[in-house]
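[1] Pasted the sequence and its predicted model underneath.
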Amino acid sequence: MGYSSEPRPWLPFLDRNDAGTRLGRALRHPGKDMPGVDSTVVLGLARGGVPVAAAVARAIGRPLGVMVVRKLGVPGSPEVAFGAVATYGGATSTVHLERTIRELRGHGYGLAELEGVDRGERDELARRQGLYVHGTQTPVAGRTVLLCDDGLATGATMRAAVVLMREAGAGVVVVCVPAAPRHSCAELAGDADRVICLQPWPNLRAVSEAYLRFGQVGDAEVLALLAGTGPLPEDSGDPGPLKWQ
């Protein structure tokens, strides 16, 4: 197992529950520029964002919802995104990272390969949507939407989520993440109304770097949290100053 001597700019979160608790506490006292919560919709980006969103929803007293998203990963290197797709309320949005796609084409990747990834991820998107969502999802038109994830890398999946909420007529779109690279926050600030990040890292290479425990979130955990039967964290410590981007 490799070891990096590079110092962390912040103490890591214990797990997604801890991260969501701290983010939720910060959102309870966001300052005068933050919209009120009366019409707020809290959505967790499935799957990893759902435990974070559950804690946020509890903290501000709003119900929890889910948005299914899928990263479009490079064939052979799925951790590298060339785009993302998101679905909510029967609508779907797709974001392509055109610069990455051009670089991939230059390295010999064909459009057929990338389109194959797109089809596969849309199939998984449909599977998860059918599993997690039963009936009509909460309308977002004219409302404040908090989009919660466990962190950002390229920001592609979050960008697809923001685009989808814009197209659905959301009044205010707020990105809420515990940790992210500063450049990803800055890029999303051009799409969302607010980007709230507790730990904007100068160089976050993987979201897992911000956590002590970062296991996979399974379908069963997502379903339990959406049903209100999953584990929710207790308040734990001062989250520190809120980072507005």
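    Yep, that arrived. Residues are numbered from 1 along each chain as shown.
[2] C-alpha only now, for contacts and for neighbours.
    OK.
[3] Specify the local secondary structure of residue 187.
    Classification of residue 187 using DSSP: H, G, I helix; E, B strand; the rest coil returns helix.
[4] What count of nearby residues applies to it?
    A count of nearby residues for residue 187, using other CA atoms under 10 Å, gives 15.
[5] and the gap between it and residue 180?
    To residue 180, residue 187 is 11 Å away according to CA to CA, to the nearest Å.
[6] Residue 171 now?
    Look at residue 171 and residue 180: by CA to CA, they are 24 Å apart.
[7] neighbour count winner among those two?
    More crowded of residue 171 and residue 180, by other CA under 10 Å: residue 180, with 27 against 15.
[8] Am I right that residue 35 is in contact with residue 144?
    Yes: judged on CA atoms under 8 Å, residue 35 makes contact with residue 144 at a distance of 7.3 Å.
[9] These two: which is more packed in?
    residue 144 (22 against 14).
[10] Is that one in contact with residue 169, as I believe?
    No: with contact defined as CA under 8 Å, residue 144 and residue 169 do not form a contacting pair (10.1 Å).
[11] for this structure, which residue is closest to the average position?
    The structure's the chain has its C-alpha centroid closest to residue 149; by CA atoms, centre = their mean the separation is 2.7 Å.
[12] Okay, one more to line up with it:
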Amino acid sequence: MQFNDREHAARMLAARLVPAYGTRRPLVLAIPRGAVPMARILADALGGDCDVVLVRKLGAPLQPELAIGAVDEAGRVFVNDFARQTGADDAYLAEQTKRELARIRERRQRYTGGRRPDVAGRTVIVVDDGLATGATMIAALSALRPQRPARLVCAVPVAPPDTLATVSRYADEVVCLEAPPAFQAVGQFYRDFPQVDDDEVVAILNPPPPGAR
């Protein structure tokens, strides 16, 4: 299956989620930036709230797009089993973690002015536009679990089966529309897969109050 764009994928996810969560006023948390427009669609469809969970992937040496791990907002690091095979030693991981933590702090201030969502006791749905290694999703779920959500759900349009099996250990439920064994990259499953920029994220997370011009 190929999605037209993120909006199409989000609406299909919403159709799967509404029967179980449409009356729970869930907190829908996006992993920026691509998933933020999707989170808004899901939150509106479910009658919930939209915000972000900030994690950053740690890219492999010479292959920055390959996630060998991820770091969350508290500085906790998740490292994939294969990280060492890419040449990532302790010094490399420490430097990457420091750099990405700085970016997380910049994003928190820019996106929400420092505001953080309160997840305690709520149904929390973490959404991304797809999973590859699953490192960022695992970091996000691991960061949220100690905050005691009532239920922690991972929702994605597409992911490889082995990644889903790993991620499922960190969530109460995983909702995924497609799990193709022949998986190369998330973008291959979208006809239109543009970058989402910071200005769009800020506008989605900080809508004008009702009645404002």
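    Good, I have the coordinates. Note that the coordinates shown come from a computational prediction; the quantities given were computed from them, not determined experimentally.
[13] Quick check: TM-score for this pair?
    With the length set by TM-score structural alignment, normalised by the length of structure 2, the two chains reach a TM-score of 0.91; 208 aligned residues with a CA RMSD of 1.7 Å.
[14] so what corresponds to the residue nearest to the centre of structure 1 in structure 2?
    Alignment note (TM-score structural alignment): residue 149 of structure 1 maps to residue 128 of structure 2.
[15] excluding its backbone neighbours, what's nearest that match?
    Excluding its sequence neighbours, the residue lying closest to residue 128 of structure 2 (CA to CA, 6 or more residues apart in numbering) is residue 35, at 4.8 Å.
[16] quick one: what's aligned to the one you found in structure 1?
    In structure 1, residue 35 of structure 2 lands on residue 49 (TM-score structural alignment).
[17] do you know how far that match is from residue 229 of structure 1?
    For residue 49 of structure 1 relative to residue 229 of structure 1 (CA to CA), the value is 17 Å.
[18] Give me the more crowded residue out of those two.
    residue 49 (25 against 10).
[19] wait, that one sits on residue 157?
    No: contact criterion CA under 8 Å: residue 49 of structure 1 and residue 157 do not qualify, at 11.1 Å.
[20] Tell me the buried residues in whichever strand in structure 2 runs longest?
    Using DSSP state E, we find that the single longest strand of structure 2 is strand 63-72. Residues 66, 67, 68, 69, 70, 71, 72 are the ones in strand 63-72 of structure 2 that count as buried (16 or more other CA atoms under 10 Å).
[21] do stretch 45-63 of structure 2 as well
    For stretch 45-63 of structure 2, by 16+ other CA under 10 Å, it's 45-61.
[22] Where does it end up in structure 1?
    Mapped onto structure 1 using TM-score structural alignment, stretch 45-63 of structure 2 covers residues 59-77.
[23] Equivalent analysis for stretch 181-199 of structure 2, please.
    Going by TM-score structural alignment, stretch 181-199 of structure 2 sits over residues 202-220 in structure 1.
[24] for the matching stretch, how far is the first residue from the last?
    First-to-last distance for stretch 202-220 of structure 1 - CA to CA - comes to 34 Å.
[25] Quick one: the helices in structure 1, in order.
    Per DSSP state H, structure 1 carries helices over the ranges 16-28, 49-60, 98-106, 111-132, 156-167, 182-188, 219-226.
[26] what about the last one, distance to the chain center?
    Put plainly, it is helix 219-226 of structure 1. Distance of helix 219-226 of structure 1 from its chain centroid, counting by CA atoms, centre = their mean, to the nearest Å, is 16 Å.
[27] got it, and the fifth one?
    Mean-position distance between helix 156-167 of structure 1 and its chain equals 10 Å (CA atoms, centre = their mean).
[28] Residue 92 of structure 2 versus residue 99 of structure 2, what's the distance?
    Taking CA to CA, one finds residue 99 of structure 2 at 11 Å from residue 92 of structure 2.
[29] Contacts only, for residue 163 of structure 2.
    Neighbouring residues of residue 163 of structure 2 by CA atoms under 8 Å, 6 or more residues apart in numbering: 131, 132, 133, 134.
[30] correct me, but the first one touches residue 187?
    No: look at residue 131 of structure 2 against residue 187 with CA under 8 Å: they stay out of range, at 10.3 Å.
[31] Pick out whichever of those two has more residues nearby.
    Legend: neighbour count by other CA under 10 Å for residue 131 of structure 2 and residue 187, higher for residue 131 (23 against 16).
[32] Which residue is the nearest non-sequential neighbour of that one?
    Nearest to residue 131 of structure 2 is residue 159, by CA to CA, 6+ apart, at 4.7 Å.
[33] same thing with residue 40 of structure 1?
    For residue 40 of structure 1, ignoring the flanking residues on the chain, the nearest one in space by CA to CA, 6+ apart is residue 144 at 4.7 Å.
[34] now do residue 172 of structure 1
    residue 144 (4.5 Å).
[35] and if you look at residue 202 of structure 2?
    Nearest to residue 202 of structure 2 is residue 111, by CA to CA, 6+ apart, at 5.1 Å.
[36] Neighbours of that neighbour, how many?
    22.
[37] distance of it from residue 176 of structure 2?
    Plainly put, residue 111 of structure 2 is 27 Å away from residue 176 of structure 2 if you go by CA to CA.
[38] try residue 133 of structure 2
    Residue 133 of structure 2 is 15 Å from residue 176 of structure 2, by CA to CA.
[39] same question, residue 143 of structure 2
    21 Å.
[40] coming back round to it: now the end-to-end length of the match of stretch 45-63 of structure 2.
    37 Å.
[41] Give the aligned equivalent of the residue nearest to residue 202 of structure 2 in structure 1.
    Using TM-score structural alignment as the criterion, residue 111 of structure 2 maps onto residue 132 of structure 1.
[42] okay, now residue 87 of structure 1: neighbour count?
    Count around residue 87 of structure 1 with other CA under 10 Å applied: 22.
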